[in-house]
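**Student:** Next one to model:
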Amino acid sequence: MAQAPAHHYPTIDPTSFDVVVCGTGLPESVLAAACAAAGKTVLHVDPNPFYGSLYSSVPLPLLLPSFLSPDPSAVPLSPPTSSGDDSHSVVNLHRRNIYSEVETSGAAPGPSRRFTVHLVGPRVLYCADEAVDLLLRSGGNHHVEFKSVEGGSLLFWEGQLYPVPISRESIFRDATLELNDKTVLYRFFKLVKAHIAAASASGDEVGEGEASAKISEDDLDLPFIDYLKKHKLSPKMRAVVLYAIAMADCDQDTDSCEKFLTTKEGIQTIALYSSSIGRFANAEGAFINPMYGHGELPQAFCRCAAVKGALYVLRVQVSAVLMSELFTDIYPNEEVLSRKSAPLYSDDDSDSAE
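**Tutor:** Next comes the predicted model:
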């Protein structure tokens, strides 16, 4: 399809910005919010009719045209061309599809607010996660609503689901655990708590008792599963610690695991888990998730940026990068990656938000 002449495209006013950010995914949204908070003028564009890019939570009807269907107009990256001015060169950009070929069957349901598709899978956050801290510091928490993951973590063991104990009281109240398991698990958590307290204290404040509570460097470098075996945790208790609390994502008890947790990494995650429990009055467990999907996270930072004066334009793509002679002199070997296709503006798809 022939592209409309450039003079038919609606213009963006103002025409000069300190920062232009392409795509409204989570990293780009955090960057835009930070730049706007620092007093920079920001233009934030996205080729989609919604915020979030690949971090979005979208209705199913939007999934097909936006992400899955290949774009027949996409062509390979064109070589740099002259802008008609010897002091500038133009690098044309074209959008790449996520999948080279997609096959679909059936009809998508009509628009509905009853469910959305999480493009990168459902996610939960520790209450003390760095992302939550960033939301609190930036004010983004005012633009997103969270809910607690009810019941805490569950462990699937020998065909049944078991609640994961999160405190001394829950350990000894758990009727599914043997008395020996309860005692060993409690002693292990007590040891980890003492190590975390000793490690967080400054060097001048560490006494002999606190220093002796710290886990040795040799043990911290061990695979975490070996350290758990060293403290005689049963297979079920090791599974609780490794997968329900430390969140290991592969079987730590086999040689086929690509990434073995070290004791240091495992204890860091246990510390995060422990500090997450009870952090918020309306979240009893360690985990929370955005009520309307994790696509709310980039939108929260976009709203923060908009409050600080950032300009948002959806359904807009960057078609080319204009490089000055000064830039090419400083970065003679700089490569520009192909990220976008289609013109910078379209006749009927320009949209401004906030």
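**Student:** from here on, contacts and neighbour counts on C-alpha atoms
**Tutor:** Noted.
**Student:** Tell me how far the nearest residue to Gly266 once chain neighbours are set aside lies from Ala283.
**Tutor:** For Gly266, ignoring the flanking residues on the chain, the nearest one in space by C-alpha to C-alpha, 6 or more residues apart in numbering is Ala246 at 5.5 Å. Distance of Ala246 to Ala283, computed by C-alpha to C-alpha, to the nearest Å: 20 Å.
**Student:** re the thing from before, ok, the residue nearest to Gly266 touching Ile270?
**Tutor:** Yes. With contacts defined as C-alpha atoms under 8 Å, Ala246 counts as touching Ile270 at a distance of 5.8 Å.
**Student:** Residues in contact with both of those two, list them for me.
**Tutor:** Listed contacts common to Ala246 and Ile270 are nil; contacts here mean C-alpha atoms under 8 Å, 6 or more residues apart in numbering.
**Student:** Tell me, how many residues neighbour the nearest residue to Tyr51 once chain neighbours are set aside?
**Tutor:** Leaving aside its chain neighbours, Tyr51 sits nearest to Thr24 (5.6 Å; criterion: C-alpha to C-alpha, 6+ apart). One way to gauge burial is a neighbour count; for Thr24, by other C-alpha atoms under 10 Å, it gives 29.
**Student:** In a helix, Thr24, correct?
**Tutor:** No. Assessed with DSSP: H, G, I helix; E, B strand; the rest coil, Thr24 is coil; it does not lie in a helix.
**Student:** And the helix or strand harbouring Arg238, what does it pack against?
**Tutor:** Assignment of secondary structure by DSSP states H and E places Arg238 within helix 235-239. Secondary-structure packing of helix 235-239 (3 or more C-alpha pairs under 8 Å, 6 or more residues apart in numbering; DSSP states H and E): helix 224-230.
**Student:** this one next, for a side-by-side:
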Amino acid sequence: MAERELDGQSFDVVVLGTGLEEAIIASEAAAGGKSVLHIDRNPYYGGAYACFTLSALIEWAVCHRDYRQVPIVEILVNSEGEKQQQKLTDQPTFVIDKNSREIAAAFIAESPAASRASEALHRLAPFATNNTCTEKTDSATTTLLAFLQNDRNYQIELAPKVALCRGRMIDLLIDSGIGEYVQFRGVEHNYLVRDNGVERVPESKEDIFACTTLSLIEKRKLMRVITSVADNEQSRRIVEETGNILFDKLLREKFKLDGKLLDAVLRCVARVGMNENVNAAEGCERIQRYVSSMGRYGRMAYLCGLYGAGSEITQSFCRMCAVSGGTYILSKNVSVQPANDNGGFTISLGSATVQAEKVVMDPTYASTVTSGIVLSRAICILDAPVLGDDTTALATYVDNGGVVSLLYVTQATMAVPKGKSMLYAWVEGGLSENKNLLCHAISATCGTAIPLITLFMETHLLKASSSATADIYFTNGPDATVDLDNAAVAANNIIELLLK
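**Tutor:** Just a heads-up that it's a prediction; the model follows:
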């Protein structure tokens, strides 16, 4: 809609940002009869959940990312291409910081859309690290430019996540009818990764009995955990008897788990992080959700969206909002001011001014923010489908004093071309202290496959500084969990307040 058509209009709700939570809120508010204006300063949908081609990802890193939210982006390139293995720590690294970004962005602004990413690479080359010789950097640049020729075959997510089959997000998609417009496939495997190899986690009774790497005693221990913890009444009684101790202590003392069995249940099934204190009640609940999810859509507990789950779901909610009468505007900076002492807000966007009764916003739209949880992420394109060519898998790396979550995707999710694969890895904490841990996790998982391009970034979950202003609601960014349920719960909490 043109600015002149908006000028002077009033809306029940103005939503700033098109991330997953904002999109859900806008859609549900419009469906609930509210007049909604949905604005994003960026030229794309998805916010922190966006999905890009490789060239668009480079353009995002140079031109569009919010430095408060993503202060660090590094692109590592195997200068040998697909010829031979090269350690990640030895690969030329294109550092996109404030200095290099300003230089590259100036040239991007003057370049045609089709050549923006390649132009940025040429401008970033002088800032490459690990470049012991110009030839090595030139080779890395050539490798990246070759990828850009076919980059539409890659769908790269900023914050990859899956959906629990009996989780809140799947229920929301079904209830809203949006599930008809989003495609999923099952996450077929769950792996435990250590420096000495990759091992599949047996997830059902059938898997446990068929597993050839477990002894009879180990099988009995796992069966006891599944039958006891997955049962509501038994788990309640166990929690009462043990005084609701920490879940890892319960597994060690009550079920006598240790080593890889403990890691498989604690890290791969219950998804407990290294520094996360989860009590027995919550741990049992996580196991129950996991086990109950198996069988709803096949033998798997999780579903993975095609073409990028978070981005596709976000855009589907945005379309549903538009169907319900919502108005959308992209590439528009906005400012928000209280209208008067009686409530409401004045929203300025370009030459137009609109009124809003309530405002929902991504924290990046707040004037002052503080940093919350910090995550280190890696996105690695591999030369071969190391864990299978037509499959999707979750994995957990447990070693070197850390726990790293991993998601493996192939042509099965339309994310990479046939013959290639992509590995996402993330861990809580800053990149300076976790980059080596991520490198270990990637190397242990990919085995003999060659990492061709690896992007590292540090992301901050921003929180708006405390404000006494009523009727402004702040959303959250992608957290460290592997699934989308927290986003669905947080969005629903705000929706209930808006529709009172």
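**Student:** still on that earlier bit, matching the residue nearest to Tyr51 of structure 1 against structure 2, which residue comes up?
**Tutor:** For Thr24 of structure 1, the aligned position in structure 2 is Thr18, judged by TM-score structural alignment.
**Student:** Glu157 of structure 2: how many residues sit nearby?
**Tutor:** Around Glu157 of structure 2 there are 23 other residues, counting by other C-alpha under 10 Å.
**Student:** Show me what it aligns to in structure 1.
**Tutor:** Per TM-score structural alignment, the equivalent position to Glu157 of structure 2 in structure 1 is His118.
**Student:** how much space is there between its match and Ala213 of structure 1?
**Tutor:** Using C-alpha to C-alpha, His118 of structure 1 is found at 44 Å from Ala213 of structure 1.
**Student:** Check Phe327 of structure 1 too.
**Tutor:** From Phe327 of structure 1 across to Ala213 of structure 1, the span is 56 Å (C-alpha to C-alpha).
**Student:** The two: which is more packed in?
**Tutor:** Legend: neighbour count by other C-alpha under 10 Å for Phe327 of structure 1 and Ala213, higher for Ala213 (18 against 12).
**Student:** need the helices for the stretch 1-150 of structure 2, in chain order.
**Tutor:** Along the stretch 1-150 of structure 2, the segments classed as helices by DSSP state H, counting those that start in this stretch run 3-6, 20-31, 54-59, 98-108, 116-124, 134-149.
**Student:** what would the ones you listed look like in a markdown table with mean neighbour count and distance to Gly47 of structure 2?
**Tutor:** Formatted as a markdown table, those follow (neighbours: other C-alpha atoms under 10 Å; distance: least, C-alpha to C-alpha, whole Å):
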| stretch | mean neighbour count | distance to Gly47 of structure 2 |
| --- | --- | --- |
| helix 3-6 | 13 | 22 |
| helix 20-31 | 27 | 8 |
| helix 54-59 | 22 | 13 |
| helix 98-108 | 16 | 20 |
| helix 116-124 | 21 | 20 |
| helix 134-149 | 18 | 23 |
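**Student:** Redo the ones you listed as CSV? Include distance to Ala322 of structure 2.
**Tutor:** Listed next are the helices of the stretch 1-150 of structure 2 as CSV, based on distance: least, C-alpha to C-alpha, whole Å:
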stretch, distance to Ala322 of structure 2
helix 3-6, 16
helix 20-31, 8
helix 54-59, 25
helix 98-108, 32
helix 116-124, 31
helix 134-149, 33
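**Student:** out of these, which comes closest to Asp12 of structure 2?
**Tutor:** When the helices of the stretch 1-150 of structure 2 are compared for distance to Asp12 of structure 2 using C-alpha to C-alpha, the nearest one is helix 20-31, at 9.1 Å.
**Student:** Just give me the mean distance for that closest one relative to structure 1.
**Tutor:** Per the superposition on structure 1, helix 20-31 of structure 2 and its aligned residues are separated by 0.9 Å on average (mean C-alpha distance after the TM-score superposition for structure 1).
**Student:** what residue of structure 2 matches up with Glu169 of structure 1?
**Tutor:** Taking TM-score structural alignment, Glu169 of structure 1 has Glu206 as its aligned residue in structure 2.
**Student:** does that match belong to a helix or a strand, and which?
**Tutor:** When elements are assigned from DSSP H and E, Glu206 of structure 2 belongs to helix 205-210.
**Student:** likewise Gly283 of structure 2?
**Tutor:** Gly283 of structure 2 is located in helix 280-293, with elements delineated by DSSP H and E.
**Student:** Over which residues of structure 1 does the helix or strand following that helix lie when aligned?
**Tutor:** As assigned by DSSP H and E, the chain's next helix or strand after helix 280-293 of structure 2 is strand 302-305. Counting by TM-score structural alignment, strand 302-305 of structure 2 pairs with residues 287-290 of structure 1.
**Student:** any chance you could map the strands in the stretch 101-250 of structure 1?
**Tutor:** Read by DSSP state E, counting those that start in this stretch, the stretch 101-250 of structure 1 holds these strands, from start to end of the chain: 117-118, 125-126, 146-148, 154-157, 160-163.
**Student:** any idea which of these is most buried?
**Tutor:** strand 125-126 (a mean of 20; mean count of other C-alpha atoms under 10 Å).
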